[in-house]
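Asks: Return atomic coordinates for the entry below.
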Amino acid sequence: MPSKILIVGACGQIGSELTFALRDIHGEDAVIASDIKSSTSPELASGPFEILDATDYDNFKTVVSKHNIDTVYMMAAMLSGTAEKFPEKGWDLNMTSLFNVLNLGKEKLVNKIFWPSSIAVFGPTTPKVDTPQQTIMEPTTVYGISKQAGERWCAYYYKRYGVDVRSIRYPGLISYKTPPGGGTTDYAIEIFHEALKSSSYTSFLSQETTLPMMYMDDAINATISIMDAPTESIKIRSSYNLAGVSFTPEELYAEVKKHIPDFEMNYKSDFRQDIADSWPNCINDSEAASDWGWKKDFDLEMIVKEMLAGVKSLKEVN
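Replies: All right, here's what the predicted structure looks like:
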């Protein structure tokens, strides 16, 4: 029986698109999608799907053994905005699921693991401009604390047990294919839907809030690239900085307005403003570039064009 790939959290924003991309590369039967509940997505139904609770080690182990899993992409997580509402649940999901997959690696039941970190590991004391790979990290959110702790556990399991775990710190991610997942950067997705629906949007972040963002295609390419890289190329076993393009809500609004002239933007900050204010403005990802060849393809102008076209196509289908 040939070895296969398992995506945990395949119904989520990243997991769903990662599943499609990996099935295109490896074939539908070679990539097992899984989530805590069944999927209504016809795309995910194109290949094997398993109900999997990532916090249940026995359930996890059973699925891995059943499908002869070699590689796990551990994408299940509670994101920043949602985890602030349910701190203990957020910590439990994010950390227990990580320990479960790391222990599968420790027991040699899987050979390679991807686990995503985030710019949420940084905090208000982190240098905001050109944030370096190694720097001060004092996160102020449950999500960020769990990701910082997770990075240290990944590095520990690699050094102590030889677990081949690889990670990148995602910036804010932008995609039209799945709905926002409760993150602090969700305004950069919602804006496109509202621009086409009502020609107006109220941002929950202030107009001058600069954050590093990335189009989903770049994030998926980076995720697959780091996993395909030779073992000797992966020199950082905590998590690699990853940068896309940094912009403010006002700059995004101006770019959208070029395509929808009557579009209007308002601002009313909520609790996510404090989270955003603790994060960097722009990231230095030179080590990812030098170690395993990371390079982004999408700038702000391209992202806006892709998002407007994509959201419009969804509305036409529905």
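Asks: can we go C-alpha only for contacts and neighbour counts from here?
Replies: OK.
Asks: Okay, A30 and K61: tell me how far apart.
Replies: To K61, A30 is 18 Å away according to Cα to Cα, to the nearest Å.
Asks: what's the answer for L22, then?
Replies: Separation of L22 from K61 (Cα to Cα) stands at 22 Å.
Asks: And for I7?
Replies: The value you get for I7 to K61, if Cα to Cα is used, is 14 Å.
Asks: How about A229?
Replies: Relative to K61, and taking Cα to Cα, A229 is found at 26 Å.
Asks: Between those two, which has more neighbouring residues?
Replies: A count of neighbours by other Cα atoms under 10 Å puts K61 above the other of A229 and K61, at 19 against 13.
Asks: Was I right to think that one contacts L104?
Replies: Yes. The pair K61 and L104 qualifies as a contact (Cα atoms under 8 Å) at a distance of 7.2 Å.
Asks: ok, D291 - contacts?
Replies: 233-235 (Cα atoms under 8 Å, 6 or more residues apart in numbering).
Asks: could you redo the last one with a cut-off of 7 Å?
Replies: Residues near D291 by Cα atoms under 7 Å, 6 or more residues apart in numbering: 233-234.
Asks: Which helix or strand contains it?
Replies: Secondary structure assignment for D291, by DSSP states H and E: helix 286-292.
Asks: Only the buried residues of that helix, if you could.
Replies: Neighbour counts using 16 or more other Cα atoms under 10 Å place 286-288, 291-292 of helix 286-292 among the buried residues.
Asks: same question, stretch 131-149
Replies: 131-133, 137-148.
Asks: Another for comparison:
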Amino acid sequence: MERVLITGALGQIGTELVMKMRGIYGADNVIATDIRKRDDAVVLGGTFEILDVTDKKAYFEVARKYRVDTIIHLAALLSATAETKPILAWDLNMGGLLNALEVAKELECKFFTPSSIGVFGPTTPKNNTPQDTIQRPTTMYGVNKVSGELLCDYYFHKYGLDTRGLRFPGLISSVALPGGGTTDYAVEIYYEAIENAKFSSYIAQGTYMDMMYMPDALDAIINLMEADATKLVHRNSFNVTAMSFEPNEIASEIRQHIPKFKMEYNVDPVKQAIAESWPDSIDATVAKEEWGFKIAYDLKEMTEDMLLKLGGKLKQVGS
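Replies: As a prediction, the model looks like this:
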């Protein structure tokens, strides 16, 4: 990768990925785009363009203008938001992806887009879910992601496009706020713990879901994109994960640092139904074998880092 175009650059993944990749490849070689603009480091710290990914002509012109060799397509509606706006989710998630693949094909770019554990459904094995298994999701987001995996595979086999992807679990970030995902409680809980020493979870106690700390997710994207293509048997997409926990377990870990922290439950039936349709834990063996996937953070280490970083950030905001 030498010149990279990132869509959805102001989202949860994009916000941190842009800055990390600029540090590696140079600020002028990572072009950030989003449908909106705001005054922060992503916009002010390097090249930024307004881009609606459903506009194929505009997408092509931006990619051609900067002579990019890699497209990282992140623009999408997340699971909970997609379920409340299913038609918009299809139009954005699938229409935008198709445009991205066409642009990558025309400009012969390497291509990445994330998938999700949302591709799995109630009939998928719940524990240690394998790389290759039943994918019958019951959400629009899941349908989008399964379709996206197949579409990326099609472009690889039909056109030889170098497509790659990861099935992300819930992602937890100390930088970007949640963006409408079912697993967002695992981000919100840290903010509430620091500010109010209590949290009301919309996910029921005992509901396990896979999670990953954002630094590990960013490394996974970069390492996959830099991996030797000849060693990749699977491409779209690799199971990756760092930990699996239920709400009370993350609350218990927080109490190691904030003893008075209290957990309550006010279950959201829509989000709970989505969570219950997903696996309790997934198997990332294939990613480890094909390109050396590894993590640096478990629940304990992530909690320590989240509380440290968020504590400093929230203190600055309140001062």
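Asks: just the buried residues of helix 286-292 of structure 1 now: which is nearest G182 of structure 1?
Replies: A288 (27.1 Å; Cα to Cα).
Asks: follow-up on the earlier one: and the buried residues of stretch 131-149 of structure 1, which is closest to K315 of structure 1?
Replies: K315 of structure 1 lies nearest to Y143 out of the buried residues of stretch 131-149 of structure 1, by Cα to Cα, at 32.3 Å.
Asks: quick one, what contacts the closest one?
Replies: 79-80, 83, 90, 120.
Asks: One more: Q135 of structure 2?
Replies: Contacts of Q135 of structure 2 by Cα under 7 Å, 6+ apart are 119-121, 124.
Asks: helix, strand or coil for the aligned partner of it in structure 1?
Replies: If you follow Q135 of structure 2 across to structure 1 using TM-score structural alignment, you land on M137. Of the three states, M137 of structure 1 takes coil under DSSP: H, G, I helix; E, B strand; the rest coil.
Asks: Just say helix, strand or coil for the residue of structure 1 most remote from its centre.
Replies: In terms of distance from the mean C-alpha position of structure 1, D262 ranks first, at 32.3 Å (Cα atoms, centre = their mean). Classification of D262 of structure 1 by three-state DSSP places it in coil.
Asks: what do we get in structure 2 for it?
Replies: Match for D262 of structure 1 (TM-score structural alignment): K260.
Asks: Not counting its neighbours along the chain, what's nearest its match?
Replies: Nearest residue to K260 of structure 2, sequence neighbours excluded (Cα to Cα, 6 or more residues apart in numbering): A197, at 6.5 Å.
Asks: aligned partner of the one you found in structure 1?
Replies: So A197 of structure 2 corresponds to S199, using TM-score structural alignment.
Asks: coming back round to it: closest to S173 of structure 2 out of the contacts of Q135 of structure 2?
Replies: Among those, and counting by Cα to Cα, the member closest to S173 of structure 2 is V119, at 21.9 Å.
Asks: Need the counterpart of the closest one in structure 1.
Replies: So V119 of structure 2 corresponds to V121, using TM-score structural alignment.
Asks: The nearest residue to that match once chain neighbours are set aside: helix or strand, and which one exactly?
Replies: Spatial nearest neighbour of V121 of structure 1, chain neighbours left out: G144 (4.5 Å); criterion: Cα to Cα, 6+ apart. Here G144 of structure 1 sits within helix 142-161, counting by DSSP H and E.
Asks: mind listing the helices for structure 1?
Replies: Assigned by DSSP state H, the helices in structure 1 fall at 13-26, 57-67, 80-85, 87-106, 142-161, 187-198, 216-228, 249-257, 272-277, 286-292, 300-317.
Asks: Those helices into a markdown table, with extra columns for distance to G172 of structure 1?
Replies: Output for the helices of structure 1, formatted as a markdown table (distance: least, Cα to Cα, whole Å):
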| stretch | distance to G172 of structure 1 |
| --- | --- |
| helix 13-26 | 11 |
| helix 57-67 | 28 |
| helix 80-85 | 11 |
| helix 87-106 | 18 |
| helix 142-161 | 13 |
| helix 187-198 | 8 |
| helix 216-228 | 9 |
| helix 249-257 | 13 |
| helix 272-277 | 10 |
| helix 286-292 | 17 |
| helix 300-317 | 13 |
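Asks: closest one to Y176 of structure 1 among those?
Replies: Smallest distance to Y176 of structure 1 across those (Cα to Cα): 5.7 Å, for helix 300-317.
Asks: now the angle between helix 216-228 and that closest one, please.
Replies: Per axes from the mean of the first three to the mean of the last three Cα atoms, to 10 degrees, the angle that helix 300-317 of structure 1 makes with helix 216-228 is 110 degrees.
Asks: ok, and what's touching helix 300-317 of structure 1?
Replies: Against helix 300-317 of structure 1 from outside (Cα under 7 Å, 6+ apart): 175-176, 192-193, 215, 245, 255-256.
Asks: export those residues to CSV and tack on neighbour count and distance to K66 of structure 1?
Replies: Formatted as CSV, these follow (neighbours: other Cα atoms under 10 Å; distance: Cα to Cα, whole Å):
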residue, neighbour count, distance to K66 of structure 1
S175, 23, 32
Y176, 22, 33
F192, 24, 41
H193, 22, 41
Y215, 25, 34
V245, 19, 41
E255, 16, 49
V256, 21, 48
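Asks: Tell me how many other residues crowd L109 of structure 1.
Replies: 17.
Asks: do D218 of structure 1 as well
Replies: Applying other Cα under 10 Å, we find 18 other residues in the vicinity of D218 of structure 1.
Asks: corresponding residue for it in structure 2?
Replies: Aligned by TM-score structural alignment, D218 of structure 1 pairs with D216 of structure 2.
Asks: need the contact list for that match.
Replies: 295-296.
Asks: sorry, back to before: the match of D262 of structure 1 reaches K198, doesn't it?
Replies: No. Using Cα atoms under 7 Å, K260 of structure 2 makes no contact with K198, being 8.2 Å away.
Asks: for N111 of structure 1, what are its contacts?
Replies: 70-71, 105, 164.
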